[in-house]
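# Okay, here's the prediction I keep looking at, along with the sequence it came from:
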Amino acid sequence: MLTPQDLRAKAAIVGIAESDLGDVGAQRYAIELAGQAAYRAVADAGLGMKDIDGLFGCVMGRFMSNLDLGEYLGIQPRYSDSGNIGGSSFISYLFHACAAIQAGLCDNALIVYGSTPRADGLRRQMPKGSLERPNYEAPYRPRHPVTGYALSTARHMHQYGTTREQLAEVAVAARAWAQLNPAAFTYGKGPLSIDEVINSKAVCSPLTVRDCCLVTDGGGAVVVTRADRARDLANPPVYMLGAGEAHSHRSISQMPDLTTTCATESSQRAYAMAGLGPTDIDVLQLYDAFTINTIMFLEDLGFCAKGEGGAFVSAGRIAPGGSLAVNTNGGGLSHCHPGMYGIFALIEAVRQLRGDAGARQCPGAEIALAHGNGGQFSSQVTAILGTGAAL
């Protein structure tokens, strides 16, 4: 029987890629971007599609994503997983892929995502069917997901004294990192100020448009293989040292505590598997769909005490030149956010550990944490990655 410790460093990420990102135009579709990212990632690993025997994927708008992906990419996998728990799915896929590889169910796994919300809007292609709302929320006509995150934000501010200025620090830091990333949607658009974030258009009190993630098109892909094979491939392997997952609710009205997520549980499991803790992490990639996410995840992942996240991010602490490198690609707030962001947190973590992040590279990075969030603080998945030097 596999135990968590059996998975530590037994598999490694050997290929990563993003598709074209941002505003790709009305003639581009989600599965095309997923395929573009997949081929780039497999080539980055020095492999071919014929080598892929594990497929983990999600294409927005496709009910049976992996069947479409397998057909589109010419893959007939031995192992397949397309369970959707929101934006954390891709870090969950990494965890599951490592377990499948260790169990001998596949040797080379491809994790892939594609989505085109901007292009869909240009095509006037609206989501089919009614929005998923339980009947006890529907009468209030919530504007999810922003309504749910605004609710948690307001509660955090009330309970812990978190300020609008502290929330704005998160957006300002993300934009500063994006100015170092030529692939970022906001690259070249200049820095943000605290006042600009606070005084931008209101979306759902207390959140303004600059507290909310981007809406972009994009895809991403990650290739995972056995650790013994990884050392012989094109790139330095990035090992999965620890992972953990948890989910606590589906609807924001059923969240056990509006100021605490089950990242407290997922991270404890990941730290235990890796034999590491928050002080060992060199670079941190968090799912920042809204500014409150970063603050709450810093607390729940153990980087500061509950209620101290606002003070922790103040004075540029998580911006370039600060004491903790967070969301070094610009995150969902300033790099990209095509509906679900988790795979991009993984990709950036790997880039940092490879030393391939260019102007935003964190010197000497050997251990990274990538954290995914799904729904409205509903599902949480944490992965700890390391270079060969971290083993």
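Happy to help now that I have it.
# From now on I want contacts and neighbour counts done on CA atoms only, so please keep to that.
Will do.
# so A119 touches R28, yeah?
Yes. Using CA atoms under 8 Å, A119 is in contact with R28, at 6.9 Å.
# Can you pick out the residue with more neighbours from those two?
A119 (21 against 15; other CA atoms under 10 Å).
# which residues touch the more buried one?
Contact partners of A119, counting by CA atoms under 8 Å, 6 or more residues apart in numbering, are 23-29, 217.
# switch to 7 Å and redo it
Applying CA atoms under 7 Å, 6 or more residues apart in numbering, we find A119 in contact with 24-26, 28, 217.
# Neighbour-wise, give me the winner out of those residues.
D217 (27 neighbours).
# Can you tell me the element C106 falls in?
Under the criterion of DSSP states H and E, C106 resides outside all helices and strands.
# Could I get the full set of helices for the stretch 1-150 of the chain?
Using DSSP state H, counting those that start in this stretch, the helices of the stretch 1-150 of the chain run over 4-7, 30-44, 65-73, 89-102, 117-122, 146-160.
# Can you say which of the ones you listed is packed in most?
The highest average neighbour count among the helices of the stretch 1-150 of the chain, using mean count of other CA atoms under 10 Å, belongs to helix 89-102 at a mean of 25.
# by contact count, what packs against it?
Judged by 3 or more CA pairs under 7 Å, 6 or more residues apart in numbering; DSSP states H and E, helix 89-102 is in contact with helix 4-7, strand 108-115, helix 342-354, strand 379-386.
# how about those, which one is nearest T261?
Nearest to T261, of all the helices and strands packed on helix 89-102, is strand 379-386, at 7.7 Å by CA to CA.
# Measure how the closest one sits relative to helix 89-102, angle-wise.
Calculated by axes from the mean of the first three to the mean of the last three CA atoms, to 10 degrees, strand 379-386 forms an angle of 60 degrees with helix 89-102.
# quick one: which of the contacts of A119 is nearest A45?
Proximity of these to A45 (CA to CA) peaks at D217, which lies at 24.1 Å.
# Structure two is appended below for comparative analysis:
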Amino acid sequence: MSDAFPRGRTSIAGLATYGIGEAPGYTAMELTAKAGLMALDDAGLMLADVDALYICQPDDFFAGLTFAEYLGIHPRYTDNNRTGGSAFMSHVASAALALDAGYIDCALIAYGSNQRTAGGKLSTPMTSNRWDAPYKPLFPLTSYALATQRHMHEYGTTREHLASVALSARAWATTNPEAFARDPLTMDDCLSARMISTPISRADCCLVTDGAAAIVITRTDRARDLAKPPVPVLGAAAAAWWNSIVQAEDMTVTGAKESGARAMAMAGVTHADIGTAQLYDAFTINTILFLEDLGFCGKGEGGPFVASGAIAPGGSLPVNTNGGGLSYCHPGMYGLFTMIEGARQIRGEAANQLSGIDVALAHGNGGTLSSQATVILGSTATL
């Protein structure tokens, strides 16, 4: 069975972020709703135009129902896919198909979390998997530490390579006023950081912040008449390979190998066409794994690739140009923020604006490298 996707027939028409860093006094749903209303305003649409809600909240199993109730609307369709940070890319794929079929007319995809001000932590004891629990791993850190250690063993990846990912992210964040972490960061800072789950140190971990994000998607023919230039969705694909990483056949390979190839084939683009990649960097190893699995470098070459400066400002492949989850924000789940940064680059509105961006890749990660999803965004010139 071949992938069928309505290339470019749906577009991001509006987008917004809100409460990045710390947003005291807000609940997660209040942050989500605020971002959603701002995204609609950005598109020049009204709440009454929305007939589909897509959401995945950290603290609400029935978030689709809560969101509809909070907004005071009766949507035709809700989707509360819970694959973690990759869920939002899957939301885009589902919304694009439903829009193209005429099943819905306007989709609002939103997320928000008050993880930082509510006192949440990145790592908690894992008890859900009975095979792992006796060893008292830290969830999700220990799973990523296993993948990191295996990559080091197989390919000679070093802590300096991992640190290069963090340094590149911080270099982008330093010139992004919205980024939460903008202080200088050095290689020595990274290598001397407190070890949490060997070989992952504090410097290899994403931020713990508040924040919300939302995008509005509608059919491209309608989006052309709205307030902002449309950002067509050229391709979107997902891959779910496991839940617990101990079930992985190879901890150095992720489902990004599948989702990326499918999304790029749908979009009809090659790596040379992609002007920027926005990757879910919950940990420094993520960026290395995804660069390899998405085909930007060979398997095992990710460490030297990032150490060369390729993903940093001035490099050949600008990655996480807002600072990523390591330095921009990470309110529990980061996937939606990757698509917003990609869309901002295409619209010419990014804090660290690159020149001539017509194609952007956004990639989401869920669970412990469990679920991967890739979206290819373009400008109207790509249609």
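Looks like it came in fine. Everything quoted here is computed from the prediction, not taken from an experiment.
# quick one on the thing from earlier: tell me which of the helices and strands packed on helix 89-102 of structure 1 lies nearest to T153 of structure 1.
strand 379-386 (17.6 Å).
# Make sure G325 of structure 2 is actually in contact with L207.
Yes. G325 of structure 2 is in contact with L207 according to CA atoms under 7 Å; the separation is 6.2 Å.
# and those two? which has more neighbours close in?
Legend: neighbour count by other CA under 10 Å for G325 of structure 2 and L207, higher for G325 (32 against 25).
# Surely the more buried one forms part of a helix?
Yes. According to DSSP: H, G, I helix; E, B strand; the rest coil, G325 of structure 2 belongs to a helix.
# Map it across to structure 1 for me.
Matched by TM-score structural alignment, G325 of structure 2 corresponds to G332 in structure 1.
# what range in structure 1 matches the host helix or strand of M264 of structure 2?
Using DSSP H and E, M264 of structure 2 sits in helix 256-267. The alignment of helix 256-267 of structure 2 onto structure 1 (TM-score structural alignment) covers residues 263-274.
# Just give the number of residues close to the alignment partner in structure 2 of G388 of structure 1.
Aligned against structure 2 by TM-score structural alignment, G388 of structure 1 finds its counterpart in T380. For T380 of structure 2, the tally of surrounding residues (other CA under 10 Å) stands at 18.
# what's the closest of the helices of the stretch 1-150 of structure 1 to R229 of structure 1?
Closest among the helices of the stretch 1-150 of structure 1, using CA to CA: helix 89-102, at 11.6 Å.
# residues in structure 2 aligned with the closest one?
Aligning helix 89-102 of structure 1 against structure 2 (TM-score structural alignment) gives residues 87-100.
# once the two are aligned, what's the mean deviation for that stretch against structure 1?
On superposition with structure 1, the mean distance recorded for stretch 87-100 of structure 2 (mean CA distance after the TM-score superposition for structure 1) is 0.7 Å.
# if we can go back for a sec, now the helices and strands packed on helix 89-102 of structure 1 in CSV, with distance to M157 of structure 1?
Output for these, formatted as CSV (distance: least, CA to CA, whole Å):
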stretch, distance to M157 of structure 1
helix 4-7, 37
strand 108-115, 33
helix 342-354, 26
strand 379-386, 22
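# how about the ones you listed, which one is nearest A221 of structure 1?
With CA to CA as the measure, strand 108-115 is the member of those nearest A221 of structure 1 (4.3 Å).
# What count of nearby residues applies to T198 of structure 2?
13.
# what do we get in structure 1 for it?
Taking TM-score structural alignment, T198 of structure 2 has S205 as its aligned residue in structure 1.
# For T3 of structure 1, grab the count of nearby residues.
T3 of structure 1 has 9 neighbours, counted by other CA under 10 Å.
# can you give me the strands in the stretch 151-300 of structure 1?
Assigned by DSSP state E, counting those that start in this stretch, the stretch 151-300 of structure 1 shows strands spanning 202-204, 207-208, 218-226, 238-247, 283-286.
# Quick check: the shortest one compared with structure 2, mean distance?
Mean deviation of strand 207-208 of structure 1 relative to structure 2 after superposition (mean CA distance after the TM-score superposition for structure 1): 0.9 Å.
# next one: the first one
Between strand 202-204 of structure 1 and its aligned partner residues in structure 2, the average distance after superposition works out to 1.0 Å, using mean CA distance after the TM-score superposition for structure 1.
# And that strand, what's buried?
203-204 (16 or more other CA atoms under 10 Å).
# Show me what that strand is in contact with.
Outside strand 202-204 of structure 1, the residues within contact range by CA under 7 Å, 6+ apart are 146-147, 150, 208-209.
# And the longest one, by the same measure?
In this structure, residues lying in contact with strand 238-247 of structure 1 by CA under 7 Å, 6+ apart are 8-9, 11-14, 92, 95, 262, 265-267, 269-271, 273-274, 350, 378-387.
# Are any of those residues buried, and if so which?
Buried by 16+ other CA under 10 Å: 8-9, 11-14, 92, 95, 262, 265-267, 269-271, 273-274, 350, 378-387, out of the contacts of strand 238-247 of structure 1.
# most centrally placed residue in structure 2?
In structure 2, the residue lying closest to the centroid (CA atoms, centre = their mean) is G335, at 2.4 Å.
# Next one: it relative to A173 of structure 2, how far apart?
As judged by CA to CA, to the nearest Å, G335 of structure 2 and A173 of structure 2 stand 17 Å apart.
# so who does the corresponding residue of structure 2 for L55 of structure 1 touch?
In structure 2, the residue matched to L55 of structure 1 (TM-score structural alignment) is L53. Contacts here follow CA under 7 Å, 6+ apart; on that basis L53 of structure 2 touches 64, 75, 77-79, 107-109.
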